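Chemist: sequence and predicted structure, then a few things I'm wondering about:
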Amino acid sequence: MVLWTAIIAAIAGWCMSDFETYGFVLGGLIGLVAGWGLRRTVRAEIAVQTRELQAQIDALLADRGDTAPFAGPAIERPAATVRAAATIRAPERSPVAPPEFTEPTDRVEWTEPHVVRDAAPAAPGAVDTIVQTAIAAARRWLFGGNTIVRIGLVILFVGLSFLASYAASAGLFPIERRLALVAAFGIALLGIGFRTRVARPDFGLALQGAGVATIYLTLFAAARLYDTVPVGAAFVLMILVCALGCALALLQKSQALAVTSFAGGFAVPLLLGGEGGNILAVFAYYTVLNLAILFIAQRRAWRGLNLLGFFATFGVATLWGVTAYQPADFAAAQFFLILSVLIYVATAVLYARATPGRFGNVVDTTLLFGPALAGFGLEAGLVHDMPFGSAFAAVGFAALYLGVAGVTARYRRDSFRVLNETMLAIGVGFVTLAVPLALGARWTSAAWALEGAGAFWVGQRQARWLPRLFGLALQAVAALLYLVTIGWNVSALPLANAGFVGAMLIAAALLATAWWLRRELPVAESPLAALFARYESLLARPAFLLGFGFWWLAWAVEIGRRAPPALRGEIPPVLLAPQLQTLLCMAVFLLSAWLWQAIGRRWRWPVATWPSHVSLAALALGLFGMISAGGHILDTPDWLIWIAAVALHLRMLYLNDREPAAADALRHATHVGGVWLAVAMLADCLALGIESAGLWQTSWAEVAWLAAGMAVLAVLTRWAGRALSGGTQARRWPLDRYAVDYAWRAAVPIAALVFTGALLVALVSSGATDPLPYIPLLNPVDLTLALALAVLALWRQAMVGADPVPAGAELLHGRHALAPLAALSFVLINTVWLRLAHHLLGVAWTPEALLASFVVQAGLAILWTLLGLALMVLAYRRGQRTLWLVGAALLGLTVVKLLLIDLTNAGGGARIVTFIVVGVLMLVVGYLAPLPPRIAADDDAAGRALA
């Protein structure tokens, strides 16, 4: 049906358009729509008839005694069954027994097809729901009510356009006569619609709307396209048509007709190009239309008409202001803007008066916030070149809204409760803006944020989702606009400047919205409202975090404020040193996090405590920024800031640990990361001492970082390690729950750092101790390396003796865990001899010179022999076969070295001493420490001996 209707309509359109392609396409589209509507109507009628037949069949089956209803698809049943069922009548009921049921002879038995039902479709997303709603609305307009009339009007307009085109191309009538015929047709439609307004209201209103539109278009064509009517005359006629349509709309209580009439009225200046370019006449004309809308608002709560007037008025005003405004038009534009704002604020009040709701009279947020937002923007554009112009504009809008709130609160306190509160919020917002605007700053983003917060507040008071969505979107745009336009904050005034106050106002709006979102807000009962509520509940935390971010950003912008330059074109000078700016930003974050933590704990607002959980990250970023700027912790007054910052961090960490372990993993990570940060802070303090003494080119600088890690590891071993060994009783915070974190998780990377650092320092450092003389074994390098080795051994012993042993600490048990410490000890002892040879024997501190020195090689051979001797003697006395084998291996390595390196010494003296000493020592080993016998558990004994 749809296809054939489209084909017929396409052929008809093709013929009517003189066989042009556009007629074929347009006719086909119209045919598709008409065919679809016709098919829908026919199917609906068939469905009604089928349901009636289904009811009859079910009744007969029930009388027969068949409990299973006949549930087959009605439109797919065989025709024979339908005809048979149509001839059957329900038998009369008897109090004794029902009569026998005789099966019709022409009944055709058939079985119900098996239907496989799919799973329930997934819930549509937000975009799909909006699109479906829009399509449904368009479908209701076209096929709701008198569908045939609406489709007929569309086809009629297309036909009239074809007829006019054909007549013009054929030259049948002069243009004046053709236009007169079209206008007469529009008047006829208007008259017929008015006559049928009582008998058939929908039909009559549709014809009247078509008639008004036809007259509008005819006047436009006569004035602009064909120049047959003067522009001034067409202007006046269009005004009369608008007035006539308005009168008919009021008479018949039709908002649609009023919207059609006023849409044409507002389009007159755009269609006709104004009255000779006189903007004053256009303003006067629009004012008359707006007064007419205000007059209607006193009698009818037609929101669509109000919104049409508002958007048309301020839209055209904005377009004209951007493209054609001249300073000479200031007085006219100012008067028109003030009058328009007053009209639509009054319209908003009248709409609220005529629209009761569940929580008081309903407020149209568009008409309340729209004049404030659009009007203030236009006013700011008009007075942008005047001193304090924007500030006075804000004061004027504040006076208007606060004055209206005062009047309505006095006469209608209960019914206008939401309206009064909204007016008061807008007025307070403009009062807030007046102060910074008086300083000459740009506050667009701040104004949008306040407007968004106000719209959201009105939406949550009225249980309306659309104002809340608008408020959230406006605040997001405001935040993005501020971030995009952020730059240097150049101002001579602290706090009262654009950067600080603008960000603070955005923060206030976002934090207020987050506070309202902390609990579930009521919404209307509609699919879109339910969908919005489902996603709205997820925005409470992001809103607070974004608001807290702008709160901190406001202070950061103020800390980075620059003074105005003395001469134009110069770079504004900074007021605070870069490292001090970094530390103050860190301190402000920690102080703010502590403040909001207190608020969150006091008012049971969990998300307010979230910034306190990342205080360690603020400390780490502050330390990195300070070091990058060339500062140190012990600089003055930086150390005061660091003391306060660390105290705040520990206080927030303590309070968070008292709460239920909802973020337990984050808390453990904070305790562990705090230890690592302490290493970096201690290293920075040592670096400042080295820098102050000018020791960067000495070994003091090489051992500073190692000393920092070693000191922290020693503290952890003494403090947390003993807590693990002594059980869980009598532990205080933070060891009551985090002893393993400090003694094991935080200590493992530090121990690895100390081990690696000790190895590198031993291999790289020459032991230069300027300005002190070099003393073997008592120089800073040797002492630090010995202490590092001792700290590592003590930490391992503490972990081995922990009760219970931390997960993963089993790797420190057994002889394999001692191998790294033994290797490090061997390297450290060898490098002690290398540094001694460098300082006392004059060997250059380079790998080539050390390896080429036969004195160094001879000393290494003797040293290795002595070490082997000591190990073997110790192993013999304790009966540790494995330890003895280690010493023997070292002696074997010494022999290999003698044959490969020392034997090539051409000098002879060092070679002789080396071979003699090593030989004697090996004889001593053979006498004092023969190979111990193999015993059980030898490995464990060796491990205990080395430990």
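Modeler: Structure received.
Chemist: drop to CA atoms for contacts and neighbour counts, all remaining ones
Modeler: Fine.
Chemist: how much space between the closest residue in space to residue 378 that isn't next to it in sequence and residue 381?
Modeler: Excluding the flanking residues, the one nearest residue 378 by Cα to Cα, 6 or more residues apart in numbering is residue 318, at 6.9 Å. Residue 318 sits 10 Å away from residue 381, taking Cα to Cα, to the nearest Å as the criterion.
Chemist: show me where the stretch 601-750 of the chain has its helices.
Modeler: 615-628, 638-657, 664-693, 699-716, 722-725, 735-740, 747-764 (DSSP state H, counting those that start in this stretch).
Chemist: what's the most buried one of those?
Modeler: helix 699-716 (a mean of 22; mean count of other Cα atoms under 10 Å).
Chemist: so what touches that one?
Modeler: 675, 678-680, 682-683, 686-687, 690, 695, 742-743, 747, 750-751, 753-754, 757-758, 761, 765-769, 780-781, 784, 787-788, 791, 795 (Cα atoms under 8 Å, 6 or more residues apart in numbering).
Chemist: show me what contacts residue 784?
Modeler: 703, 706, 707.
Chemist: that should have said residue 941, apologies.
Modeler: Residues near residue 941 by Cα under 8 Å, 6+ apart: residue 880.
Chemist: quick one: it from residue 793, how far?
Modeler: Distance of residue 941 to residue 793, given as Cα to Cα: 17 Å.
Chemist: likewise residue 641?
Modeler: 37 Å.
Chemist: ok, residue 64 next?
Modeler: Remark: distance between residue 64 and residue 793 (Cα to Cα) = 97 Å.
Chemist: how deep is residue 892 tucked in, by neighbour count?
Modeler: The criterion is other Cα atoms under 10 Å. On that basis, residue 892 has 15 neighbouring residues.
Chemist: can you tell me the SS state at it?
Modeler: Using DSSP: H, G, I helix; E, B strand; the rest coil, the three-state assignment for residue 892 comes out as helix.
Chemist: assumed residue 457 was part of a strand.
Modeler: No: Residue 457 is assigned helix when assessed by three-state DSSP, not a strand.
Chemist: also this one, for the comparison:
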Amino acid sequence: MSSLLVLVALVLLALPVAIVVALVMVAGLRRRVADLERDVQALRVRRADAPASAPRAGAAAQEGPAQAAFVESAPPPAAAVPPPAAPAPRPATVPLPPSPPRGPGTVERGVAAIRGWFTEGNVPVKIGVLVLLAGVAALLKYASDQGLLRVPVELRLAGIAAAATATLVFAWRQRLRRRAFALSLQGGAVGVLLLTVFGAFRLYGLLPPGMAFALSVVLVAGACVLAVLQDALALAVFGILAGFLAPLWLSTGGGSHVALFSYYALLNAGVFAIAWWRAWRLLNLLGFVFTFGIGTAWGVLAYTPTDFASTEPFLLLFFAFYLAIPVLYARRRAGGRDLVDGSLVFGTPLVAFALQAALLDGARMPLALCALGLAALYAALAWTLRGRERRALLAQSHALLAVGFATLAIPLALSAQATASAFALEGAALVWLGLRQARLLPQVSGTALQALAACAFALGVLFSGPEHTPLVNPTCTSGLLVALAGFASAWSYAAAARPRAALAWYVWGLAWWAGIALNEIADFVAPHLQPAAAFVFAVASGWLAAEVARRRPAVALAWTTAAGLAAGVAFALVQAWRVDQPFALPAGWAWLAFAAFGARSLVALRGPASRAVVAAHAAWLWTWPLATSLGLHGLLAGPDVGTGWRHVAVLLPWWIAALLAAARPAWLAVPLAAGFGAWRRALLASYMAVLVAGWLPALFAAGAPAPLPWLPLLNPLDLMQAAILALAVHLAATTPRLGRWRVPVLAFGAFALANASLLRSLHHWAGVIWSTSMFSTSLVQTALTLLWSVLGVAGWIVGSRRGLRTVWLAGALLMGVVLLKLVLVDRQHLGNLLGIVSFIGFGVLCTAVGFFAPAPPRAAAADAGAAGAAQ
């Protein structure tokens, strides 16, 4: 069993020593390669500068002869020949340094370092020391087993210790003349002394645990002092390894963790002291790995909650050591951060916080306070180091850790909704910081945080109960903060001249803004008032966007205002469908908000016209006619009011709007009169389209004028349709591109209106049923025949008298249609008086035409008449 312990001790000592030596050799090779690269770069720069100075030397050499020629007498002007222009010297080109070849991997470098350790430097001494250590251990074991030495064990161990001490003194004196030999011999002597202490304690029981531990500490401290004095990293690493392994090979299994961590605290104080004088990265990393590695192993195997009070101080102390060591390294050595420094800077807080979480058994609020404390600590360090150029990267790393732990504290301390709020605000701040510093990483981090905020909000809503307080509840406040964070990010990108990103963030924020508002309306507003509440919210949001656009113009803001004003159209239609009256109270009070917010929004949008501004103004000018027409229709929907009034109620507001757009456009242009003229015709065309869409179906309506009596052409519906027709003819006459449509529009409209008025008169006066069956009655057919005949004869007479050939032909065509109607339709009514009247009436009218206009006018007369009519 004792031989096995010796073998284990040798392995534990030899393997770390070999690994450390290999790592040191690798570090030395890296330094040598860096020196060689700097030398090669300097040579390339000098070679590049040499050709550039050559043309200047040549020019100086040619300057002397040129001046001598200038002093001599000048030749005759006739013989003077201008010298050819000397070609400009080609600029010296600086060859680009070739890209360095890809270095070997980590395994290859490690193998090469081990091979170099056995093949470079003072190889005999290195091998001899290792063999000597093994031989001494074997000798001690052999002497113990065979009893060859009758000298007491105490004296034998003392002799070995004395020999090792003498070797150490001899190696110290050789440090200046034979540095490599002396360092290897010192390491071997310290190793023999440590083995002697181990043998005296473990194998022979000659030393109590406390004294053996104290002697080991003294030897380790001596080795570290020798390393610092001689600037020997390998010796320091050997001493630190021995120091960390000493509690393991000297352990009896019944020690206290307080004693163990106290010893490690003392050992880390030594590492800290060495870091104060030497920038030895490998030593710092070994101390970190052994301290937290062995501490973690003890925690996994033996920690209980009752050990918290005696364990927490050591965790804080170790964290403080390895928080300060990277700062000391940055102070001792100028240059950029390498991988080891990054491991300590980022590894220390992450490992320490993970161990802290294990000690606290996952308690959220204490962990949140710990994370917040770490954030404050790292923020203070970053603030302290911010103005020092050589430590700028270390300051940025601390700032990043501060942000990270502050972010981590939020979900630990707060609910999901509050976490969403904090993440969103922090993400907006990071986006702003990234744009301010022109760095991509904070922008990406800010975007990711806001996405996490959305996820946290969704989880909070999914697992939370119903809210009981409107607006002032976690769901609403957190959602609004997410929306505001999106708006802030949009503002930051807009200020950085990144319009696409700004638009994306603005849409993101607007979606959250609208979604939260609609959710609150659905939860806390009565169902019959929800459309009005959503309408007011949309208009108010558009007004806010317009106010922001007034100070900082943006197309997206103007479109938001346009959408808010267009909500009036949707609200009018929804209310008309739900309650048949857009202005029905109490929801009708929303129109007051629309009037106030809408008017102010248009005033705020004053400025250069754009499509968004035009859309907002058009939505405003469309909403009021629509709401008024639907409101009048609902108002006149009672049983005592005839259907003709309803058609008038629908068409009259649009007719007034079209009349104002045509005759008084300035009244509609307020308050955006600057660009109104450019799109006035489009607005007027949209109004006329609505009027035509309502005028055509009204032809098939009975148009009851109750409570008024029926009067042909003087009833409300006929007057309304006549007014629309007159406006259409007027617009066709005053619009150059529509002038040729004036007569056809008038003819078709008048003919259709006359027929509709005739049928309505028959319905109201003669009691004919208003349906398609009315066309099978003799009265209707006779009335239509006489009306068409009168209109056709009027066309013949007017066309003949005024020389309008087109009108005469139209009348002839209509009379032909009447004749065809008599043959095909009215002949079946010849058996009654009305059918006979049809035929007689047509004959009389045709006879009258033969007397007043027997033949069509000549083409010349027609042309003259057309010209006169045009004038």
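Modeler: Perfect, I can see it now. Because the structure is predicted, anything quoted here is derived from the model rather than measured.
Chemist: can you pull the TM-score for these?
Modeler: Scored against TM-score structural alignment, normalised by the length of the second structure, the superposed chains reach a TM-score of 0.64; 687 aligned residues with a Cα RMSD of 5.6 Å.
Chemist: about what we covered before: and the residue nearest to residue 378 of the first structure, what element?
Modeler: helix 303-323 (DSSP states H and E).
Chemist: quick one: list the elements packing against that helix.
Modeler: Applying 3 or more Cα pairs under 8 Å, 6 or more residues apart in numbering; DSSP states H and E, one finds that helix 303-323 of the first structure contacts helix 255-272, helix 279-297, helix 330-354, helix 365-382.
Chemist: what's around the closest residue to residue 476 of the second structure other than its chain neighbours, how many residues?
Modeler: The shortest distance from residue 476 of the second structure to any non-neighbouring residue, by Cα to Cα, 6+ apart, is to residue 516 (6.1 Å). Look at residue 516 of the second structure: counted by other Cα under 10 Å, it has 21 neighbours.
Chemist: I'd say residue 516 of the second structure and residue 480 touch.
Modeler: Yes: with contact defined as Cα atoms under 8 Å, residue 516 of the second structure counts as touching residue 480 (6.9 Å).
Chemist: mutual contacts of the two, please.
Modeler: If you check residue 516 of the second structure and residue 480 against Cα under 8 Å, 6+ apart, no residue is contacted by both.
Chemist: gap between residue 596 of the second structure and residue 197 of the second structure?
Modeler: 94 Å.
Chemist: tell me which helix or strand comes right after the host helix or strand of residue 15 of the second structure.
Modeler: Following DSSP H and E, one finds residue 15 of the second structure within helix 2-71. Where DSSP H and E defines the elements, the next helix or strand beyond helix 2-71 of the second structure is helix 106-119.
Chemist: whatever residue of the first structure lines up with residue 479 of the second structure: what's it in contact with?
Modeler: Aligned counterpart of residue 479 of the second structure in the first structure: residue 503 (TM-score structural alignment). Residues in contact with residue 503 of the first structure (Cα under 8 Å, 6+ apart) are 446, 482, 550, 551, 553, 554.
Chemist: how near is the residue nearest to the second one when sequence neighbours are not counted to residue 501 of the first structure?
Modeler: To tie it back to what came earlier, the one meant is residue 482 of the first structure. Setting aside the residues directly before and after it, residue 482 of the first structure is nearest to residue 445 in space (Cα to Cα, 6+ apart), at 5.9 Å. Noted for residue 445 of the first structure: a distance of 11 Å to residue 501 of the first structure, by Cα to Cα.
Chemist: what's the answer for residue 584 of the first structure, then?
Modeler: 18 Å.
Chemist: from residue 10 of the second structure, how far off is the nearest residue to residue 244 of the second structure once chain neighbours are set aside?
Modeler: With sequence-adjacent residues excluded and distances taken as Cα to Cα, 6+ apart, residue 244 of the second structure is closest to residue 290, at 6.8 Å. From residue 290 of the second structure across to residue 10 of the second structure, the span is 19 Å (Cα to Cα).
Chemist: just residue 559 of the second structure next, same as before
Modeler: Residue 559 of the second structure is 80 Å from residue 10 of the second structure, where distance means Cα to Cα.
Chemist: more neighbours: the two, which one.
Modeler: Taking other Cα under 10 Å, residue 559 of the second structure and residue 10 do not tie; residue 559 has more neighbours (21 against 17).
Chemist: now for that one: which residues touch it?
Modeler: 612, 613, 615, 616.
Chemist: would you turn these into TSV with distance to residue 854 of the second structure?
Modeler: Formatted as TSV, the contacts of residue 559 of the second structure follow (distance: Cα to Cα, whole Å):
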residue	distance to residue 854 of the second structure
612	62
613	61
615	58
616	60
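Chemist: any buried residues in stretch 705-725 of the second structure, and which?
Modeler: Across stretch 705-725 of the second structure, burial judged by 16 or more other Cα atoms under 10 Å covers 705-706, 710, 712-713, 715-718, 720-722, 724-725.
Chemist: next one: stretch 137-146 of the second structure
Modeler: Going by neighbour count (16+ other Cα under 10 Å), the buried part of stretch 137-146 of the second structure is 137, 140, 141.
Chemist: stretch 719-733 of the first structure: end-to-end distance?
Modeler: End-to-end distance for stretch 719-733 of the first structure, by Cα to Cα: 12 Å.
Chemist: so which elements touch the helix holding residue 15 of the second structure?
Modeler: In terms of contacts (3+ Cα pairs under 8 Å, 6+ apart), helix 2-71 of the second structure is packed against helix 106-119, helix 123-146, helix 233-249.
Chemist: ok, 10 Å please
Modeler: Here helix 2-71 of the second structure touches helix 106-119, helix 123-146, helix 179-198, helix 233-249, helix 281-302, going by 3 or more Cα pairs under 10 Å, 6 or more residues apart in numbering; DSSP states H and E.
Chemist: tell me how far it is from the chain's mean position?
Modeler: Mean C-alpha position of helix 2-71 of the second structure versus that of the full chain (Cα atoms, centre = their mean, to the nearest Å) differs by 46 Å.
Chemist: and the angle from it to helix 179-198?
Modeler: 160 degrees (axes from the mean of the first three to the mean of the last three Cα atoms, to 10 degrees).
Chemist: give me the angle between helix 2-71 of the second structure and helix 106-119.
Modeler: Angle between the axes of helix 2-71 of the second structure and helix 106-119 is 100 degrees (criterion: the same axes, to 10 degrees).
Chemist: since that was my last question, I'll sign off now.
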